[in-house]
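> below are the sequence and a predicted model for it; my questions follow.
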Amino acid sequence: MTAEPSHQAAQPRLHTGFLASAARWPNRTALLLGGQQWTYAEVDRFATDIATVILSANPTPARIGIYARRSLTSYAAVIAALVAGAAFVPLNPLLPPARIRAIVKAADLDTVVTERRLLPSLKDILNDDVVAALPIVVTDDIGVAVERVVAPRTAGDDIRPPLPPRVRADDTAYMLFTSGSTGTPKGVPISHANVTSFLATNLARYAPTPDDVFSQTFEQSFDLSVFDMFMAWSAGATLCGFTSTELLAPLKIVRTRGITVWFSVPSVIAMQIKLGLLEPASLPSLRYSLFCGEPLPREYAQAWQRAAPGSIVENLYGPTELTIACTAYRWDPARSPPECHGGVVPIGRPYDGLISRVIDEQGTPASVDDTGELVVAGPQTFAAYWRNPSATEAAFVDLPNDEGEATRFYRTGDVVRRLPNDNLVFVGRRDHQVKVGGHRIELGEIETALRAQSGIVEAVAYAWPPDGAVAETVVAAVSGTEIDVDAVRTRLRALLPAYMVPTTIWIIETMPRNSSGKLDRRALAATLTDRAARPVERTAHAQ
């Protein structure tokens, strides 16, 4: 599988970079995971075998589920699904079984790829008539089947897979499922055209080489993982996946594996600061340090820059619907701090080829320095939610482009401000602007004020009660070391209006995270509501 059929070679697809690298650098390391490594040729052969079994079960597959994580199978199956002409749909084994079952049903999968060790738990999940007959491709560490086993083979074995179906630019490359407001996961299909537009922009921006080593801190059910995989593989570079254990001390792996391109959510910085591990000049191998998925606080960027002084630090932004990331901001230690809003690093400017607008509630463009919702159009914009026309209709708005022509813009739901230099700064979510006692409050402003207090590393503010029709007050949860809640409350009263000072502050030893590594606001709210948090100290009501 080292070359694509000629009819697919004219236009790039998500997997063409990997295939080109496997042909050009078969003996270079493609994947490094938990002390094991595999060359491009080895990953290519294993993916070929998986694709062969997929196509033997269905010559025209559309969507392939991958029930595996942080393993050779989880990565090779991505390539296998793509070369088989199908989209890959990650099924993270860490997710609750009910959610995986809902995704399997909603995605209308043709096949699921898994590992022998995960087969029992997968069968427990696929336990009803709707999905019981779904073909399962099973892999072993030494070997692939539809309840047939696929094993990595040696270079001497030659298996010619069936010619995969033609893949068009508008075909789906992968589909991820995000949380829906109704509790039902929403499918976001991303086409080859969407993701290759993103890759072209970022390959030009970062110019990776075969000598680069990319981190993989994200679960493959998180779209940021696509950046790591295909930026590395398009350049013949090495992808260094982190095992669950290694993620507990990721900076050690950066040094021992010589990682040159780091990519993670900003929460990783918070944890390293809390543990006292982010020491100045401690990450000399990094040449790029990229962060995305959450707002990047100014103090986090400054601390990471000190730890990796030879690294270019960038803040990326983008919802799944706009394909991984759609804006970027390059941190400058001298210029950037004054450009931060509320202590948060700007999200920068849209990529070339994308059009952005900042609009008010009536859809009218906001003036410079005014806030409004960010909407974006261009080749990275997904077409529609999977079999969900009502959600699709609500997600888009028609506005004139630069030539005055009606254009379909995706509504991000994020409130931003455009600076005079055209950089965008993230202000908050539309749903994080709350009204308490007649006052409109931006919860992010409270969180920034809390993080500025001695000992506090992370802070989350809520309108309270969270499930009430009318918010009565604001509360907060914080984590860090040696936090004096009374002193924090006193300082907040000097910084914020009285109605913005949290009436209750809980100290949380460890903030909950979701499978993407982001702080899980919903889980934390449930913990606080159930009084299950272990409060080291909780304030009385503010006076």
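Perfect, I can see it now. Numbering: from 1, shown residues only.

> going forward, measure contacts and count neighbours with C-alpha atoms only.
Will do.

> which neighbouring elements make contact with the strand ranked longest in the chain?
Using DSSP state E, we find that the single longest strand of the chain is strand 406-418. Strand 406-418 sits against strand 355-359, strand 371-377, helix 389-395, strand 396-400, strand 424-429, with contacts defined as 3 or more Cα pairs under 8 Å, 6 or more residues apart in numbering; DSSP states H and E.

> the same query, at a cut-off of 6 Å, please.
Here strand 406-418 touches strand 371-377, strand 396-400, strand 424-429, going by 3 or more Cα pairs under 6 Å, 6 or more residues apart in numbering; DSSP states H and E.

> please compare the first structure with the one that follows:
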Amino acid sequence: MTIGSSTGVLWKRFEASARAHPEATALEVGDQRVTYCALAAEAAAVASHVETHLDGAGAVALCGQKTAATYAAYLGILKSGSTLVPVDPDWPAERLRQVLIAAGCVGVVSDGSDLGEVLPGLPVLDARPERMTWSGPPDTAGRPLRVPTAEYLMFTSGSTGRPKGVPIRRQQLAAYLDFAVEQYAAETDSRVSQVFSLTFDPSVHDLFLAWSSGSTLVVPPGRAALAPAAWIASAQITHWASPPSVAEVARRFRTLSPGSMPALQYGVFMGDQLRRETAEAWRRAAPACRVVNAYGPTETTITVTSFSLQPGEPCPRTSNDTVPIGQPNPGTTLRVTDAHGDEAETGELWVGGKQVFDGYLDVEESPTCFADGAAGLEARWYRTGDRVVQTADGLVHLGRIDRQVKVGSFRVELTEVETALRGLGGVVDGACFVVDDRLAAVFTVENDEIQEGYIRDGLAKTLPRYSIPHILLQVDLLPVTTNGKVDQTALVALVKGRASVPARQAGSS
């Protein structure tokens, strides 16, 4: 096979920029600056090795930290015509093994990260330019990818405990990128942040907003993204994207000083709800910035709705004090439904259109996520499981429809409890969940003077008695996953370990 004969939209976008701007800087990682020409050459070397050693396109895993070698390998896998399967070297060994087997990976390309004995016999290419060597024999006997035209395959958490593979095809990516490149107006002198994990699909937005536009992709060093304002200013970032939790942490530690990000043009938040208070703090720090709250499950290709706030424009107030998720992207259709699939003002969000995936890698997992023919409809709709309400400002995300739990004989809406908790003076953020049949809430505060009685009395003013958490735990920060979402597993472990500690003491260590 000729190298790149089956390359897709992602490589072609990068290649077009490399031809148009060969000496422009494509990537900055720490002190390294890599031009488009150099990055294309390194990617071509990886592609050649993949094609020669693995004898044809298939699913190829990418495993590495955010190094220049990893980004070259990312592009090289795409150039080879293989389906990219990003995995994280910090994942538990069992999750790595599950993903590699489920994807039918025929090889792994790495930046030298130690994979140990996760899947013995699987060939691994060390893609560092000074190495560029394989370990392990050629092995093309892996289970063939069921969606051979997929550009990438991301894995999300599954209800069965096994990761679910989400293949995204070229036409779905083309629909998103055509919109995003125009919407966010990156240019050759733009500097685009790369905060998201490569295993989380918003990272595709980072990489190919930059590389479709001849811009520079800039990777924050170490933990710089946890204090974004100083780094954004020093790195002269023009286009920022991250989970809302990054901005929330910065607000919590008072590092979003007014006017501290004067050159920032866009601040895009994806992956979780963006609180109005957090958005306003970000806007004060970046007065010239257009703040965008974007929404979209992995199954709908990065994001499918967005709400934009122009500089100086007032942010609308919503029932849960979050920024609206707004209106659909071009080519996307939305439907808000009740339990019977009929249209409603408040209900589950269904998504249709060009960006919706065709189904999970494991076909047995797909039937329940689509609403084919529901309510007499002919179109295929993806059921997001997210609860929204239609407003004059577009959709507002209210939480998951499966966040209603039973405590004793009562049904409790966890999102309602969290909204009430965040509405108390002095409380910054909070998460509510069930542990051993008891309702628990973990929260953060502006200072350490809040007493448990204050929390209980405040919640009692708006919630029925059965909705007031049995366990209250104050912490410095809510734990989050690598994708920037609240880590529910970590919360449960935290509460089980410290449930007997009074709320006023739990955040002191």
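Done, it's in. Source: prediction; values computed, not measured.

> mind checking the TM-score on these two?
Comparison of the two superposed chains (TM-score structural alignment, normalised by the length of structure 2) gives a TM-score of 0.91, and 491 aligned residues with a Cα RMSD of 2.3 Å.

> what residues in structure 2 pair up with the longest strand of structure 1?
Counting by TM-score structural alignment, strand 406-418 of structure 1 falls onto residues 378-390 of structure 2.

> counting neighbours, what do you get for the nearest residue to Ser221 of structure 1 once chain neighbours are set aside?
Spatially, and ignoring its direct neighbours in sequence, Ser221 of structure 1 is nearest to Pro90 (5.1 Å; Cα to Cα, 6 or more residues apart in numbering). Pro90 of structure 1: 29 surrounding residues under other Cα atoms under 10 Å.

> so how far is Pro280 of structure 1 from the residue nearest the centre of structure 1?
Among the residues of structure 1, the one closest to the centroid is Leu224, at 3.7 Å (Cα atoms, centre = their mean). The spacing between Leu224 of structure 1 and Pro280 of structure 1, counted by Cα to Cα, to the nearest Å, is 27 Å.

> what about the strands in the stretch 101-250 of structure 1?
Remark: strands assigned in the stretch 101-250 of structure 1 by DSSP state E, counting those that start in this stretch are 111-115, 136-139, 145-146, 149-150, 172-178, 186-191, 213-216, 238-241.

> the residue nearest to Ser221 of structure 1 pairs with which position in structure 2?
If you follow Pro90 of structure 1 across to structure 2 using TM-score structural alignment, you land on Pro86.

> mean deviation, whatever helix or strand its match lives in versus structure 1?
Using DSSP states H and E, Pro86 of structure 2 sits within strand 83-87. Compared with structure 1 after fitting, strand 83-87 of structure 2 deviates on average by 0.9 Å (mean Cα distance after the TM-score superposition for structure 1).

> now do stretch 96-103 of structure 2
Mean deviation for stretch 96-103 of structure 2: 1.0 Å (mean Cα distance after the TM-score superposition for structure 1).

> pull out the buried positions in that stretch.
For stretch 96-103 of structure 2, a neighbour-count test (16 or more other Cα atoms under 10 Å) marks Leu96, Gln98, Val99, Leu100, Ala102, Ala103 as buried.

> same check on stretch 227-241 of structure 2?
227-233, 235-241.

> in structure 1, what stretch matches that stretch?
Mapping stretch 227-241 of structure 2 onto structure 1 (TM-score structural alignment) gives residues 249-263.

> can you give me how far that stretch is from the chain middle?
19 Å (Cα atoms, centre = their mean, to the nearest Å).

> centre of the chain to the lengthiest helix in structure 2, how far?
Counting by DSSP state H, the longest helix found in structure 2 is helix 36-54. Its chain's C-alpha centre and that of helix 36-54 of structure 2 lie 27 Å apart, by Cα atoms, centre = their mean.

> by contact count, what packs against the next helix or strand after it?
Per DSSP H and E, helix 36-54 of structure 2 leads on to strand 59-63 as the next helix or strand towards the C-terminus. Judged by 3+ Cα pairs under 6 Å, 6+ apart, strand 59-63 of structure 2 is in contact with strand 83-87, strand 107-110.

> the match of Pro90 of structure 1 against Leu62, yeah?
Yes. In this structure, Pro86 of structure 2 is within contact of Leu62 by Cα atoms under 6 Å, at 4.7 Å.

> among the buried residues of stretch 96-103 of structure 2, which one sits closest to Val109 of structure 2?
Leu100 (12.1 Å; Cα to Cα).

> please enumerate the helices of the stretch 101-250 of structure 1.
For the stretch 101-250 of structure 1, the helices defined by DSSP state H, counting those that start in this stretch cover 119-125, 129-132, 192-206, 224-234, 250-257.

> most packed of those?
Stretch with highest mean neighbour count among the helices of the stretch 101-250 of structure 1: helix 224-234 (a mean of 24; mean count of other Cα atoms under 10 Å).

> and the aligned residue in structure 1 for Thr35 of structure 2, how many residues sit next to it?
Residue correspondence to structure 1 (TM-score structural alignment): Thr35 of structure 2 is matched to Thr39. The tally of other residues near Thr39 of structure 1 (other Cα under 10 Å) stands at 18.

> so who does Thr39 of structure 1 touch?
The neighbours of Thr39 of structure 1, taking Cα atoms under 6 Å, 6 or more residues apart in numbering as the test, are Asn27, Arg28, Thr29, Ala30.

> please repeat the previous calculation with a cut-off of 8 Å.
Pro26, Asn27, Arg28, Thr29, Ala30, Leu31 (Cα atoms under 8 Å, 6 or more residues apart in numbering).

> now intersect the residues you listed with the strands, please.
Members of the contacts of Thr39 of structure 1 lying in strands (criterion: DSSP E): Thr29, Ala30, Leu31.

> fine by me, we can end here.
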